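1. Build me a structure from this.
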Amino acid sequence: SDGITNGRVTVEYNDLCLPVLSGLIFVVDSNDRERVNEAREELMRMLAEDELRDAVLLVFANKQDLPNAMNAAEITDKLGLHSLRHRNWYIQSTCATSGDGLYEGLDWLANQLKNKK
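-> Below you'll find the predicted structure:
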């Protein structure tokens, strides 16, 4: 199947049908101020996809361990999350190398998906 590569993450799409997806996890490099606008454009492009129309959104603000990292409030602003009026979203500060914040974010996502059924 064809994959769409975005940075190091490859998303594989089914060739025949695209199911409606329930949840989306979007990981942002909190230390990369130069590319945060690019991240915003990519996020908005993804959220415009028909199969993501009802998906809840979990944003991981990663690399919070770095001294110049943008905090969750700054990333919320830069990604324009407050403009997503009809979508359930949550932003979680994370550090993937230590695991900080990962369980909290996934716990929120699991609860959202459970409540959607």
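2. rest of the way, CA atoms for contacts and neighbours
-> Fine.
3. if I pick the nearest residue to L18 once chain neighbours are set aside, what's in contact with it?
-> Leaving out its chain neighbours, the residue that sits closest to L18 by Cα to Cα, 6 or more residues apart in numbering is E51, at 6.6 Å. By Cα atoms under 8 Å, 6 or more residues apart in numbering, the contact list for E51 reads 18-21.
4. could these go into JSON lines alongside secondary structure and neighbour count?
-> JSON lines is the format used below for the contacts of E51 (DSSP: H, G, I helix; E, B strand; the rest coil; neighbours: other Cα atoms under 10 Å):
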{"residue": "L18", "secondary structure": "coil", "neighbour count": "11"}
{"residue": "P19", "secondary structure": "coil", "neighbour count": "11"}
{"residue": "V20", "secondary structure": "coil", "neighbour count": "13"}
{"residue": "L21", "secondary structure": "coil", "neighbour count": "13"}
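5. possible to save those residues as CSV with distance to M44?
-> Listed next are the contacts of E51 as CSV, based on distance: Cα to Cα, whole Å:
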residue, distance to M44
L18, 18
P19, 19
V20, 17
L21, 16
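6. Please provide the structure for the following sequence as well, for comparison with the first:
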Amino acid sequence: MGQGQTKSPQVILMGLDNSGKTTFLARLLTGQVMDTSPTIGFNVGSFNVDKRTSLTIWDIGGQKNMIPNWRYYLDDSKALVFMVDSSDPSRMREAQKALRKVLSDERLRGVPLMVLANKADQPNAMTIQEISKQLGMSNYPHLQWQIQACSALQGVGLRQAFLSVAKLIKKR
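-> Next comes the predicted model:
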């Protein structure tokens, strides 16, 4: 990189398998819904939030055997985006444990968190308040966090979420 160029801030996108991370990233980068398969390792892409702000988003696989490897992706992250499937209450406890584990890492101290409640378009989707309670967000008073509903499939709430992430990063 030449002088004067800045690297776009790194945003980590994590969550349990089947929460919609890869669909979300593909929709954000291409505007299209694509067939995805479970992510082994990671996907990465850069996204222009507005004319002046670009973010590099790392979509990390969320299968059980991948979760212990999440810690390898935390260096230099400027924001954590944690995605949950808001239509699957049976996995909220597991999501809460995974989130607690990743937030306990020293490298995330002071890093803002955006919780994305994906699949909000489903008839059985939980509310933001229910998700906040299920994830135990009140246990993180020191953390700068927000929860937003979205639908990767419908393309709803994606841009707004990342505008908020960019604002959280600037505030930091």
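7. on that earlier part again, Three-state assignment for the corresponding residue of the second structure for the residue nearest to L18 of the first structure, please.
-> In the superposition onto the second structure, E51 of the first structure corresponds to R107 when matched by TM-score structural alignment. Classification of R107 of the second structure using DSSP: H, G, I helix; E, B strand; the rest coil returns helix.
8. can you pull the contacts of the spatially most central residue of the first structure?
-> Of all residues in the first structure, the one closest to the mean position by Cα atoms, centre = their mean is F26, 1.7 Å from it. By Cα under 8 Å, 6+ apart, the contact list for F26 of the first structure reads 43, 57-60.
9. rerun that using 10 Å as the cut-off
-> Counting by Cα atoms under 10 Å, 6 or more residues apart in numbering, F26 of the first structure makes contact with 39, 42-43, 46, 57-62, 91.
10. And the residues you listed, which is closest to N14 of the first structure?
-> In terms of Cα to Cα, no member of those lies closer to N14 of the first structure than M46, at 16.3 Å.
11. and the closest one, how many neighbours?
-> The number of residues packed near M46 of the first structure is 15, by other Cα atoms under 10 Å.
12. Distance of it relative to R40 of the first structure?
-> Counting by Cα to Cα, to the nearest Å, the gap from M46 of the first structure to R40 of the first structure is 10 Å.
13. Is there a quick PyMOL command that grabs whichever of the contacts of F26 of the first structure are buried?
-> A single PyMOL command is used to select the members of those judged buried by 16 or more other Cα atoms under 10 Å:
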select buried, resi 39+43+57+58+59+60+61+62+91
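14. ok, of the contacts of F26 of the first structure, which one's closest to R33 of the first structure?
-> A39 (10.0 Å).
15. what do we get in the second structure for the closest one?
-> In the second structure, A39 of the first structure lands on A95 (TM-score structural alignment).
16. would that match count as being in a strand?
-> No: in this structure, A95 of the second structure is helix, not part of a strand, as judged by three-state DSSP.
17. Hmm, Q134 and it touching each other?
-> Yes: at 8.9 Å, A95 of the second structure counts as touching Q134 under the criterion of Cα atoms under 10 Å.
18. can you count the residues close to the aligned partner of Y90 of the first structure in the second structure?
-> Residue correspondence, TM-score structural alignment: Y90 of the first structure in this structure matches Q146 in the second structure. The tally of other residues near Q146 of the second structure (other Cα under 10 Å) stands at 18.
19. Does Q146 of the second structure belong to a helix, a strand or coil?
-> With three-state DSSP as the basis, Q146 of the second structure sits in strand.
20. What distance do you get for it to E94 of the second structure?
-> Counting by Cα to Cα, the gap from Q146 of the second structure to E94 of the second structure is 20 Å.
21. Rebuild the contacts of F26 of the first structure as CSV, extending it with distance to I4 of the first structure and secondary structure.
-> Below are the contacts of F26 of the first structure laid out as CSV (distance: Cα to Cα, whole Å; DSSP: H, G, I helix; E, B strand; the rest coil):
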residue, distance to I4 of the first structure, secondary structure
A39, 15, helix
E42, 12, helix
L43, 14, helix
M46, 12, helix
L57, 19, strand
L58, 20, strand
V59, 19, strand
F60, 20, strand
A61, 22, strand
N62, 22, strand
I91, 24, strand
